[in-house]
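Enquirer: Quick one: sequence plus predicted model below, questions after.
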Amino acid sequence: MAGSFAHALWELKQAAGDPSYDRMRAEFGAVASKSALADAARGHRLPSWDITWEFVRPLAVGVLGQEPRAVRRAWRLKWEAAAAQPVLAVAAIPGDRSTFVSDLDVPDGMTVPAGTRIVKTWVLHNSGTVPWIGRYLRRAASFGPDECLTPQEVPIPATRPGEQARVSVDVRVAQSPGYHQVYWKMVDSAGRLMLPGQRAVFFLLHVT
């Protein structure tokens, strides 16, 4: 869950022009240390709310000009949702690695009608030295006005090192207009989190 939250912070930083952490402190007024800001975006653990706000405020309010109270409320809800998620046991295996290749069928940001059904497919490359057997993508978090309905887990085909896997999930699109984003992390058959240091995959829909 920390990984998907960190990805949301990273996306905010990109939207604000990807300023350096030194610039966030010196020019935009972040009071957290450079190391704390950098650690928040790495995804190894969920940052405290105070650190989160010092990451978000200079970018969303100072750079992007968003309304402070609305920004604080929205990001507090995201942070509380992340903090409420159960912590998965981790199974980090030396040599295990995944590389995102592409989206199929439904590119991120695609406009879709509310309440429709779609199939989202990702292509993942086993770029490590460990075969993937009994692996799944598990839904990790979602952001939007309400929920897109999906299975909690979808299977990843057995994939040897050097091969690619196509992983698909059936989606019932949310009923509320707006942008909806759902994150997924790889787990094994026992539900343990694999590849804990890597970013989650996700889909992003513009619902109308």
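Expert: Arrived safely.
Enquirer: Only C-alpha atoms from now on, for both contacts and neighbour counts.
Expert: Noted.
Enquirer: Who are the packing partners of the longest helix that the chain contains?
Expert: Looking across the chain with DSSP state H, the single longest helix is helix 68-84. Helices and strands touching helix 68-84, by 3 or more C-alpha pairs under 8 Å, 6 or more residues apart in numbering; DSSP states H and E, are helix 2-15, helix 49-56, strand 135-143.
Enquirer: and these as JSON lines, adding mean neighbour count and distance to residue 117?
Expert: Formatted as JSON lines, those follow (neighbours: other C-alpha atoms under 10 Å; distance: least, C-alpha to C-alpha, whole Å):
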{"stretch": "helix 2-15", "mean neighbour count": "21", "distance to residue 117": "24"}
{"stretch": "helix 49-56", "mean neighbour count": "19", "distance to residue 117": "33"}
{"stretch": "strand 135-143", "mean neighbour count": "22", "distance to residue 117": "17"}
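Enquirer: Same list, the ones you listed, but as a markdown table with distance to residue 73 please.
Expert: As requested, the helices and strands packed on helix 68-84 are exported to a markdown table (distance: least, C-alpha to C-alpha, whole Å):
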| stretch | distance to residue 73 |
| --- | --- |
| helix 2-15 | 15 |
| helix 49-56 | 10 |
| strand 135-143 | 13 |
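Enquirer: Second structure follows, compare the two:
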Amino acid sequence: MGKIRSYEFLNKLYGFLDNQQNQGTYVIEFFRAAGSPYFVMPATYKGRTSEALEGERHYAKDRPLTSEIKESFPNPIDLDGLAAFISKNLSEDKLAACMTEFGIPSAATREKDKFARALAVQFGLFVTSSEDDVDNAVWGIYQTLLAGQPISADDVSGPRNPGDDVYVELEGRYHAADCYEIIHHEWKLQNRGKIPWENRRLVLVNQADIHPRPVQTIIPIPDARPGEHIKIATDIDARGFEGEYECRWEMQDANGENCFPNKRWDFNIRIHVAFNAMAGGEERG
């Protein structure tokens, strides 16, 4: 679904959460659930009106998170607290519409707690990014959770190196193939940060657990300056296997450290392999 800004995210979600007096109190409660003491809830009802909280409500209307506000959140954010806040206030009768609003296909399994956690993880991306508009990764995060792969608070901490950032084109991350095919997958990356990439590589981190396996499990990443676009690719031999698979990757530095623990799902590839008696041995990209 492309990019989304923090205030767009908060505004979308506000329309689906119950027990929220107004956008001002909503922003305060949301921030505090995620661990930020930046805003304090007024003690009196008069202090909680939309007029009294005009400044706060704009963060769910048209104002991006400032650097000062981002720094007020713990690193990582209180992921459990925020997910619990969202789940508590998202009623079952609004769940389907809310999921659709954030790009979840209507046919997807509906699990409110996992969806709430996916939304909390997405908000963590706003806090840790140097920009305010980030990739809308809710669907990818939700798929990761549905697959039984937990996402902890440490996974939503900022990048390993301050000022580092990456954009991964999300199109083409899902492949449907028959069990006679060799799949060709290509990643399109951009160095969105402020530091150059040197001696990095993309590493398959669950190679012992999956079939089919990529031909290359370690892919060198060309050095890239801030703003530069690059492409890397690998082939995946699907022959002889049927089922649903996910290849999990991470970008590592020269010391084998994960450069982006908060974006580990962005590099993943999902594959559905089925037997097709009419298939030949074509390569699909």
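Expert: Looks like it came in fine. These numbers come from a predicted model, not from an experiment.
Enquirer: Overlay the chains and give the TM-score.
Expert: After superposition, the two chains reach a TM-score of 0.55 (TM-score structural alignment, normalised by the length of the first structure), with 149 aligned residues with a C-alpha RMSD of 4.2 Å.
Enquirer: Check the offset of the longest helix of the first structure from the chain's centre.
Expert: Taking the mean of its C-alpha atoms, helix 68-84 of the first structure sits 15 Å from the chain's own mean (C-alpha atoms, centre = their mean, to the nearest Å).
Enquirer: Equivalent analysis for stretch 19-35 of the first structure, please.
Expert: The chain centre lies 23 Å from the centre of stretch 19-35 of the first structure; the measure is C-alpha atoms, centre = their mean.
Enquirer: do stretch 192-211 of the second structure as well
Expert: On the basis of C-alpha atoms, centre = their mean, stretch 192-211 of the second structure sits 16 Å off its chain's mean C-alpha point.
Enquirer: can you check stretch 222-237 of the second structure too?
Expert: That offset, for stretch 222-237 of the second structure, works out to 20 Å (C-alpha atoms, centre = their mean).
Enquirer: Not counting it itself, show me its contacts.
Expert: 181-200, 212-216, 219, 221 (C-alpha atoms under 8 Å, 6 or more residues apart in numbering).
Enquirer: With stretch 195-207 of the first structure instead?
Expert: Contacts with stretch 195-207 of the first structure, where a contact means C-alpha under 8 Å, 6+ apart, come from 3-4, 7, 42-44, 90-93, 96-98, 100, 108-114, 120, 173-186.
Enquirer: Same check on stretch 196-207 of the second structure?
Expert: When contacts are defined by C-alpha under 8 Å, 6+ apart, stretch 196-207 of the second structure is touched by residues 191, 213, 217-226, 247-254.
Enquirer: Show me just the buried residues among those residues.
Expert: When the contacts of stretch 196-207 of the second structure are checked for burial by 16 or more other C-alpha atoms under 10 Å, the buried set is 191, 213, 217-219, 221, 224-226, 247-253.
Enquirer: Residue 234 of the second structure and residue 150 of the second structure, how far apart?
Expert: To residue 150 of the second structure, residue 234 of the second structure is 26 Å away according to C-alpha to C-alpha, to the nearest Å.
Enquirer: go on, residue 162 of the second structure?
Expert: For residue 162 of the second structure, the distance to residue 150 of the second structure (C-alpha to C-alpha) stands at 25 Å.
Enquirer: Residue 283 of the second structure now?
Expert: Relative to residue 150 of the second structure, and taking C-alpha to C-alpha, residue 283 of the second structure is found at 33 Å.
Enquirer: Residue 234 and residue 150 of the second structure: which has the busier surroundings?
Expert: residue 234 (16 against 13; other C-alpha atoms under 10 Å).
Enquirer: What strand or helix carries the aligned partner of the more buried one in the first structure?
Expert: Here residue 234 of the second structure is matched to residue 169 in the first structure, going by TM-score structural alignment. Under the criterion of DSSP states H and E, residue 169 of the first structure resides in strand 164-172.
Enquirer: Would you mind identifying the next helix or strand past that strand?
Expert: Note on strand 164-172 of the first structure: by DSSP H and E, the next helix or strand toward the C-terminus is strand 178-187.
Enquirer: equivalent range in the second structure for that following strand?
Expert: Under TM-score structural alignment, strand 178-187 of the first structure corresponds to residues 243-252 of the second structure.
Enquirer: How far away from the center of its chain is the matching stretch?
Expert: On the basis of C-alpha atoms, centre = their mean, stretch 243-252 of the second structure sits 15 Å off its chain's mean C-alpha point.
Enquirer: And the contacts of stretch 195-207 of the first structure, which of them are buried?
Expert: 3-4, 7, 42-44, 96-98, 112, 114, 120, 173-186.
Enquirer: State the number of residues packed around residue 84 of the first structure.
Expert: Neighbours around residue 84 of the first structure, by other C-alpha under 10 Å: 10.
Enquirer: To which residue of the second structure is residue 138 of the first structure aligned?
Expert: Matched to the second structure by TM-score structural alignment, residue 138 of the first structure sits across from residue 203.
Enquirer: and the gap between that match and residue 259 of the second structure?
Expert: Distance from residue 203 of the second structure to residue 259 of the second structure, by C-alpha to C-alpha: 11 Å.
Enquirer: likewise residue 176 of the second structure?
Expert: Taking C-alpha to C-alpha, one finds residue 176 of the second structure at 29 Å from residue 259 of the second structure.
Enquirer: nearest spatial neighbour of residue 138 of the first structure, skipping sequence neighbours?
Expert: Distances taken as C-alpha to C-alpha, 6 or more residues apart in numbering put residue 153 closest to residue 138 of the first structure, at 4.4 Å, once the chain neighbours are dropped.
Enquirer: Great, nothing more from me.
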